[in-house]
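Asks: Mind folding the following:
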Amino acid sequence: MKEHQKRLQNKVENLENRSHRQNLRIVGIPEGCEGTDASAYVANMLEKLMGEGSFSSPLEVDRAHRMLARLPRANEPPRAMVVRMHRFLEKEQILHWAKQTRSYSKETAMSKEPGAADSTAEEPSNSTRSPKYTDGGYGWVILASCFVITGLSTSFVKSFGIFFRDIQEYFDELAFKVSWISSITVAVFHAGCLGNGFAWLPSVSLVTQYFRERRPLANAIASCGECVFTFIFTPFYQWLVDQMSWRQTMMIIAGIQLNLCVCGALMRPYQPQKKYLTFTPSSASTSRKDLSRTSPDRKKNLAHFFDLPLLKQPKFICMVFFGFFSAMGFFIPDMYLIPHAQNIGIEHFQAALLMSYWSAGDCIGRLSCGWLANFRLVKSIRLTAILITILSIALMLFPVAKSYTLLVIFSCICGFFFGTMLAIIVTVLTDVMGVEKLDNALGLIMFFRSIACLFGPPLAGLLVDTSGDYSSGFYVGGGGLFIAVCFLMLADYFLDHEPNFNQDTEKEMEKFISQCQPQEEAEKGKLGTDRTNGTESEVSE
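Replies: Just a heads-up that it's a prediction; the model follows:
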């Protein structure tokens, strides 16, 4: 039995050492760029760097993972990435290309003992650091365009309360039916399939790509367009309604929306600065435990927008439910704020100013929270959970306000916490899913949010018709946000307890043998090696 165990161990170590001959260590890839499928990302990156047609067949990467070390800070270089190529000849071709581009470097020391710890994890020099996001330059133009797009796209939706009672009286319909106008508008916008959704989704994605160090602040500034435009346009729209009619006001709003075309013309795809990457042969001392932590999935998902495999991740499912229930708290209070004030006897123009007060607090909240989130004192997802909890309580207490002074105070408070939540919501999604998967994750979440936006306002309108009081809308909004917080906390739990791939030694050895044995036979066939292992080699001779 002891001889059998020793022979098995020698065989595993031999196979392990052979597999490392196909390993590369790549230095300079920014943290988080690989997303959830590092193998596919590395394969695409190498094909783009070396040019199409460089390989006789599609490049295949068996495994790719970061070196086991703590996450680097803002000014530190990213961790190296260990990559195991599917074919030995492709690994040699990549190293040859790296030598020609003068970006090849050898490790100063390499352990030859199988299973030894990696003693020379190489730090990249300044010339081989990853290409940083610009955090400026043309990014400021992108940020300004996103500011205007966000403002034009959302200010009308938030100001719809001005037209709510006029439309209700003109058509003599219930609040339930009038709510469908706003709910369909918001649902289509969130689905990104028509109208302003076409402009807003790409602009938010570009801001995330152009900014890294200042990403929370950039997202906060971009989202402030909603506050500034709502602050200005809400009283302006009310003035137009008083001077003309709600129909003529709609025509003027349609003309203002044409400025989205100007902002769209200023958008440019992000192109990172070109810098050489450093390729080094991975040491034979990389442990089996490091390799076992990597995902064997090498499938390339061709779907760019709807990345359905994301729905298999528990943390993403929680973010989907968070987006679904939080959508109720996003738009229902805005829709019923002005009608609620008018219903309790507030003059129309003063009622419209409540939305301006709300937007002022919203703007202050976004900027202050974006600035605070930049310090990374608290995890963004936990900070968001705290802020949404406070907002949900404030919304459910909003109907208590009966005087105009109390309405102004509650509007400022709710607007402030509403702004703090929206300032870092994209940052939270980026932290949970990574930059590489942000577009796909945001697209899916917006799709499910659109469903909530479609049925949330009519549900609140049905309660308003039943109770005869617009306060029901605030209860629905606050309750939806409270449920959303629960799913956000679950997402934080799954994020902190990602699947641990540590297994016991026996299972790990069996898994490694099953993965390496077919590759060993393929390598023998290609290179014509006659090397065999243990007792089996003696019998074959």
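Asks: From now on I want contacts and neighbour counts done on CA atoms only, so please keep to that.
Replies: Will do.
Asks: quick one, helices of the stretch 51-200 of the chain?
Replies: For the stretch 51-200 of the chain, the helices defined by DSSP state H, counting those that start in this stretch cover 88-100, 139-158, 161-171, 175-191, 197-210.
Asks: next one: the stretch 401-541 of the chain
Replies: 404-423, 425-433, 438-467, 471-496, 505-527, 534-540.
Asks: any idea how far residue 512 is from residue 8?
Replies: In this view, residue 8 and residue 512 are 12 Å apart by Cα to Cα, to the nearest Å.
Asks: cool, residue 409 as well?
Replies: Going from residue 409 to residue 512 by Cα to Cα gives 64 Å.
Asks: same deal with residue 88?
Replies: 18 Å.
Asks: try residue 438
Replies: Taken as Cα to Cα, the span from residue 438 to residue 512 is 33 Å.
Asks: out of the two, which sits in the more crowded spot?
Replies: Set residue 438 next to residue 512 and count neighbours by other Cα atoms under 10 Å: residue 438 wins out with 22 against 16.
Asks: List the contacts of that one.
Replies: Taking Cα atoms under 8 Å, 6 or more residues apart in numbering as the contact definition, residue 438 lies against 205, 429, 430.
Asks: Over to residue 331?
Replies: Here residue 331 is in contact with 158, 453, 457, 477 (criterion: Cα under 8 Å, 6+ apart).
Asks: Closest one of those residues to residue 356?
Replies: residue 158 (10.4 Å; Cα to Cα).
Asks: Surely that closest one and residue 336 touch.
Replies: No. Using Cα atoms under 8 Å, residue 158 is not in contact with residue 336; the gap is 9.8 Å.
Asks: count of residues packed around the residue lying closest to residue 141 once chain neighbours are set aside?
Replies: Distance criterion Cα to Cα, 6 or more residues apart in numbering; nearest residue to residue 141, sequence neighbours excluded, is residue 266 at 7.4 Å. Per other Cα under 10 Å, the neighbour tally for residue 266 reads 13.
Asks: Could you also give me the structure for this second sequence? I'd like to compare it with the first:
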Amino acid sequence: MKSSSNHLPPSDLDTTKELTPLKDDGGDSGATVVVEKVITYAVVPPDGGWGWVIVTASFFCNLIVDGIIFTFGMFLNDIQREFGGSKSKVAVVGSLLAGFYLMAGPFVSALANRYGFRLVTILGSILGTVGFLASSFATDVEFLFVSYGIIGGIGFGLIYVPAVITTGFYFERWRAIATGIAVCGSGIGTFVLAPFAVHLIEWYGWRGALIIQAGLVLNCAIFGTLFRPLEPVRVVTTREVSMKNNHSASKLSLLKRIKQERDEHRRNRGSLASVDSDKYEKSSIRVTNNNAYTTAAEALARSVGSLPGSRFASTHSLGMSNHHGVETGEEHLKAVYEMERDDDDTMTALVHHQSQTVIRRGSKRLRTASESSSRSRKGLELSGTKPFYRDDIFFGASLTRLPQYTSQSSISYHMSVTRLPTKQDIKEQAGENSRMCTEALTRTLGTMLDFSLFKSPTFLILAVSGFITMMGFYVPFMYLTDRAELSGMEKGLAMFLVSSIGITNTIGRVLCGIVSSIPGMNALFINNTALTLGGAATILSGISMSITYQYAYAIIFGLSIACFASLRSIIIVDLMGLDNLTNAFGLLLLFQGISAAIGSPIAGAFMDATGSYDASFYLSGTLILVSAILCYPLNRVNRWEKRRAAELSAGL
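Replies: Got it, this is the predicted structure:
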């Protein structure tokens, strides 16, 4: 499928209405039927082709970004020796990198929704490169806080989100496999870049190593150029509308009757898919959560139900074609409809009309005056490529886990998870009424940072658990190699401990993908078991400093964190529902970023205070274990919450 963000759709952008007279059983030959085509534009995942290029580019972006983040511990002693200070202070540098890389997630998502994956990834690559180059000229640790931690972290965040999301945007049937391959770059990067960083420091010093890493980060700009947008296809739905005939209307001329019927149609259409956003006025950034916007399926259903005397034609069809008229299978449809924001700040679905109405009466053929839509064609086309207007954009597992996907046809599923753009959104895409905080930006932020989700006990427990997990998550990556060297392990062997975590992390992600696709498999149980084992292993990791024992610990830890990373979106959907996935994922990124920024420095402070890493690993393991224990009753809490909500809605 070709990609072109500037390609304009043909002139028949809107709906075609064809009116033909019908002779009913009563002999009334004045009846007419409107044959109406509802035409819009949709993004269809190719499920292959260029999509595999996207997977490759995403793989290498994850390899570079996560590989560098997870191997900062290799720089720890060299930076400390040059600038002095405590290990906990130097650890703040790497922790800020990991923290801002996660905290930037909601804001990067908004930028990607507005400007596309390609531009955001290139921007992140440039920003990360500048940060790393500046870090090579650092004069103190505080300088590294800003250049390496904050600037580099934000740059990495700009790369990470598009690299993870764009793969799912290109795949439907093979989404789980494609996403799994892409995220395996994280483990492979840790495996490769840990010893690579050690050798770079030996050969060029830590400053020279940062310059070379900056060159690696710049390569992400090349991979980002491969994230080209998908070209929308045209979606056509045909239906028949029977025009009413009454005594007063029969006295009017045919053209007046048609105008009267058309005006009535418009009035009915004006109330379609109306959604009140008052309940979101208290949102932290005072914009509407994406859930308040009507889906394409709802808009179509309400449109059909509101038509006076409407009935679907026996040959009702929903076909698709690209701009060159090539038909596309309906099983891959991702429909996108337009919405209009009225003066009262409600959203209303629009049914467009083409510029021509054809009337047949007997053997004569008449034409009415044309009514040309003023909608921008370019804006409407581009609105079909908004990834964060989909409820499942963060869902990286197999779609067969979703009841919404298995209980209906593919076309119905895609229409049911696609939220509609607004009239303002369409205009901004076409370059009209542009403003700094565009609809695409504010709507995504309003969805991902809607703190009202914390009213849910289920999500509150999930968020607290994730926060605690991430406090202990980066500690082994940061200190495992240094602890082994201090205990007398040869440096050549110690540096591969982090590599072992990386390769087992890759294996664990693959295994999680396979196991989670089994029908009936409880993802929360797998997550809790993995975190329990990982936490306990971390607490006990200091019992023996033998090579075998330390490598065994690295393997167990790598497998456990793979489950935590792989199952997050599945657990959110199982507990909170697909429509809350984007909101929940955004909040979790924000809070886990905060905890990642403070966890390793706290553990480092324990080492500085005691002179041993034992307390640091006790703390890390305890945090991970507690986070697992918090989730043990989560299924029961979730069932109670759903039961209470059902009782309240029933008025009990």
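Asks: sorry, back to before: which of the contacts of residue 331 of structure 1 show up in structure 2 as well?
Replies: Listed in the original numbering, the contacts of residue 331 of structure 1 still in contact in structure 2 are 158, 453, 457 (both residues aligned by TM-score structural alignment, their matches' Cα atoms under 8 Å).
Asks: For the aligned partner of the second one in structure 2, give its distance to residue 549 of structure 2.
Replies: With the correspondence set by TM-score structural alignment, residue 453 of structure 1 lines up against residue 596 in structure 2. Per Cα to Cα, residue 596 of structure 2 is found 27 Å from residue 549 of structure 2.
Asks: higher neighbour count, these two?
Replies: Per other Cα under 10 Å, whichever of residue 596 of structure 2 and residue 549 has more neighbours is residue 596, with 29 against 14.
Asks: for the helices of the stretch 401-541 of structure 1, which one sits closest to residue 44 of structure 1?
Replies: Using Cα to Cα, those put helix 438-467 closest to residue 44 of structure 1, at 17.5 Å.
Asks: Whatever residue of structure 1 lines up with residue 482 of structure 2 in helix, strand or coil?
Replies: When structure 1 is aligned by TM-score structural alignment, the residue opposite residue 482 of structure 2 is residue 339. The three-state assignment at residue 339 of structure 1 reads helix, by DSSP: H, G, I helix; E, B strand; the rest coil.
Asks: tilt between the strand or helix carrying residue 43 of structure 1 and helix 88-100?
Replies: In this assignment (DSSP states H and E), residue 43 of structure 1 forms part of helix 38-50. Here helix 38-50 of structure 1 runs at an angle of 50 degrees relative to helix 88-100 (axes from the mean of the first three to the mean of the last three Cα atoms, to 10 degrees).
Asks: helices or strands up against helix 38-50 of structure 1?
Replies: Helix 38-50 of structure 1 sits against strand 61-66, with contacts defined as 3 or more Cα pairs under 8 Å, 6 or more residues apart in numbering; DSSP states H and E.
Asks: so where in structure 2 does the strand it packs on end up aligned?
Replies: Counting by TM-score structural alignment, strand 61-66 of structure 1 has no counterpart in structure 2.
Asks: so residue 519 of structure 2 sits in a helix?
Replies: No. Checked against three-state DSSP, residue 519 of structure 2 lies outside a helix; its state is coil.
Asks: Identify the residue of structure 1 aligned to it.
Replies: Aligned partner of residue 519 of structure 2 by TM-score structural alignment: residue 376.
Asks: Can you tell me the number of residues neighbouring that match?
Replies: A count of nearby residues for residue 376 of structure 1, using other Cα under 10 Å, gives 10.
Asks: for the one 10 residues further on, same thing?
Replies: Other residues near residue 386 of structure 1 number 14, with proximity taken as other Cα under 10 Å.
Asks: Could you measure from it over to residue 262 of structure 1?
Replies: 38 Å.
Asks: now residue 332 of structure 1
Replies: 30 Å.
Asks: Neighbour count: those two, which is higher?
Replies: The residue with more neighbours, out of residue 332 of structure 1 and residue 262, is residue 332; 29 against 12, by other Cα under 10 Å.
Asks: Okay, that one and residue 461 of structure 1: tell me how far apart.
Replies: 9 Å.
Asks: between the two, what contacts are shared?
Replies: In terms of Cα under 8 Å, 6+ apart, residue 332 of structure 1 and residue 461 are both contacted by the residues residue 473.
Asks: hmm, back to that, want to throw the helices of the stretch 401-541 of structure 1 into JSON lines with distance to residue 99 of structure 1?
Replies: Formatted as JSON lines, the helices of the stretch 401-541 of structure 1 follow (distance: least, Cα to Cα, whole Å):
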{"stretch": "helix 404-423", "distance to residue 99 of structure 1": "46"}
{"stretch": "helix 425-433", "distance to residue 99 of structure 1": "35"}
{"stretch": "helix 438-467", "distance to residue 99 of structure 1": "34"}
{"stretch": "helix 471-496", "distance to residue 99 of structure 1": "39"}
{"stretch": "helix 505-527", "distance to residue 99 of structure 1": "23"}
{"stretch": "helix 534-540", "distance to residue 99 of structure 1": "37"}
